[in-house]
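Visitor: Please find the sequence and the predicted model below.
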Amino acid sequence: MAEFKVNIVTPAGIVYDHRASRVVARAVDGDIGILPNHSPIIVPLTINAVRVTRVSIDAEDWIAVNGGILEVRNNVCSIVADSAERARDIDLERAFEEKHRAEEEIKRLDAQKQNKDARLAEISLHKAINRISVSKHKK
């Protein structure tokens, strides 16, 4: 079976490093699928799940990625992100608390017409929802 290396790195360190047969991520222009021997490419990612089909265990890993850059070169798919969490590492209670805080902040800022701050709160909300969604794929 053809395979390639996948690694996800954040400022805190390596979050993911395995062999895979497929990666699916959400780029700014839509979903992108990466297979072995993919042409070199660099694309910006949105806040969303990255799905990695592992070779060694014949299973799919889910990682919550909060934006970043995906690069493919020489059968290596690298993702550099501000933050990323594997489904198994997500603290679901904390994610729901962050979601609630962001929703309350959006309501407060909308009432005050604070558009820039409201946009930041919307980003926080999207990150929390992404983490909650990915956490459903724990193994």
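Guide: Looks like it came in fine. Numbers count the residues shown, from 1 in each chain.
Visitor: only C-alpha atoms for contact and neighbour calcs from this point on.
Guide: Fine.
Visitor: State the distance from the residue lying farthest from the centre of the chain to residue 52.
Guide: What lies farthest from the middle of the chain is residue 112; by CA atoms, centre = their mean that is 31.4 Å. From residue 112 across to residue 52, the span is 42 Å (CA to CA, to the nearest Å).
Visitor: Number of residues surrounding residue 62?
Guide: 24 (other CA atoms under 10 Å).
Visitor: Do I have it right that it meets residue 54?
Guide: No: look at residue 62 against residue 54 with CA atoms under 8 Å: they stay out of range, at 10.6 Å.
Visitor: So the residue farthest from the centre of the chain versus residue 106, what's the distance?
Guide: Using CA to CA, we find residue 112 at a distance of 10 Å from residue 106.
Visitor: any idea which element the spatially most central residue of the chain lies in?
Guide: Of all residues in the chain, the one closest to the mean position by CA atoms, centre = their mean is residue 65, 1.7 Å from it. Residue 65 is part of strand 60-73, with elements assigned from DSSP states H and E.
Visitor: Second structure for comparison follows:
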Amino acid sequence: MATSQKVLTVNIVTPDGLVYDHHATMLVACAVDGDLGIMANHEPIIAPLKIGEVRVKRTDNPDHEDAVAVNGGFLEVNDNVASIVADSAERARDIDLKRAETARERAEKKIKVAEAQHDIDEVQRAQVALNRAINRINVSKHRRF
């Protein structure tokens, strides 16, 4: 695809609906195999995402970057549109930090109890909850450039 367009449309959708939709010069997402940087005119790609931060450098303000906590899903890039279909996602400005910290504490306690009971399945579930809470905490503290 050889075009001169320098704008990438980024949208993030969850089962609850559209979470994010903006034009960007660059997108960085946490794929299972490592971070991906996507700019306009990128070759088509589909990649599974892990729990992590998605950063979007917006076109309307070159010094502005949005952060979104994404909890798994898939990224598809095609024709200057980057679509993320996520299990759940939350913009940094919408994250309730106190709620995220409470979720982290709850998950840490569940891990300790499950380890004491040698319940491997419960340890894994609690670890996922802990990773999601930590991701939300980190993204909520993200400072814009």
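Guide: Perfect, I can see it now. Bear in mind that the values here come from a model prediction, so they are computed numbers and not experimental data.
Visitor: one step back: just checking, what residue in the second structure corresponds to the residue farthest from the centre of the first structure?
Guide: Correspondence of residue 112 of the first structure to the second structure, assessed by TM-score structural alignment: residue 117.
Visitor: How about residue 68 of the first structure?
Guide: Alignment note (TM-score structural alignment): residue 68 of the first structure maps to residue 73 of the second structure.
Visitor: How about residue 123 of the first structure?
Guide: Using TM-score structural alignment, residue 123 of the first structure lines up with residue 128 in the second structure.
Visitor: and that match, how many residues sit next to it?
Guide: Using other CA under 10 Å, residue 128 of the second structure has 15 other residues around it.
Visitor: and it, what helix or strand is that in?
Guide: Counting by DSSP H and E, residue 128 of the second structure is found in helix 120-140.
Visitor: Could you verify that residue 7 of the first structure is part of a helix?
Guide: No: looking at residue 7 of the first structure with DSSP: H, G, I helix; E, B strand; the rest coil, it is strand, so not inside a helix.
Visitor: related to what we said a few turns ago, in terms of secondary structure, what does the helix holding residue 128 of the second structure contact?
Guide: strand 45-58, strand 65-78, helix 97-116 (3 or more CA pairs under 8 Å, 6 or more residues apart in numbering; DSSP states H and E).
Visitor: Reformat those into JSON lines and put distance to residue 133 of the second structure next to each item.
Guide: Listed next are those as JSON lines, based on distance: least, CA to CA, whole Å:
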{"stretch": "strand 45-58", "distance to residue 133 of the second structure": "10"}
{"stretch": "strand 65-78", "distance to residue 133 of the second structure": "10"}
{"stretch": "helix 97-116", "distance to residue 133 of the second structure": "5"}
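Visitor: To residue 142 of the second structure, which of these lies closest?
Guide: The closest of these to residue 142 of the second structure is strand 65-78. By CA to CA, the value is 6.8 Å.
Visitor: helices or strands up against that closest one?
Guide: Under the contact definition 3+ CA pairs under 8 Å, 6+ apart, strand 65-78 of the second structure sits against strand 45-58, strand 81-86, strand 89-91, helix 120-140.
Visitor: Let me have these in a markdown table, extended by distance to residue 20 of the second structure.
Guide: Below are these laid out as a markdown table (distance: least, CA to CA, whole Å):
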| stretch | distance to residue 20 of the second structure |
| --- | --- |
| strand 45-58 | 10 |
| strand 81-86 | 9 |
| strand 89-91 | 8 |
| helix 120-140 | 15 |
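Visitor: Of those, which is nearest residue 9 of the second structure?
Guide: With CA to CA, the closest approach to residue 9 of the second structure among these belongs to strand 81-86: 4.7 Å.
Visitor: Give me the residues contacting the helix holding residue 128 of the second structure.
Guide: With CA atoms under 8 Å, 6 or more residues apart in numbering as the test, helix 120-140 of the second structure has contacts from 51-53, 67-69, 71, 90, 92-93, 95-97, 100-101, 103-104, 107-108, 110-111, 114-115.
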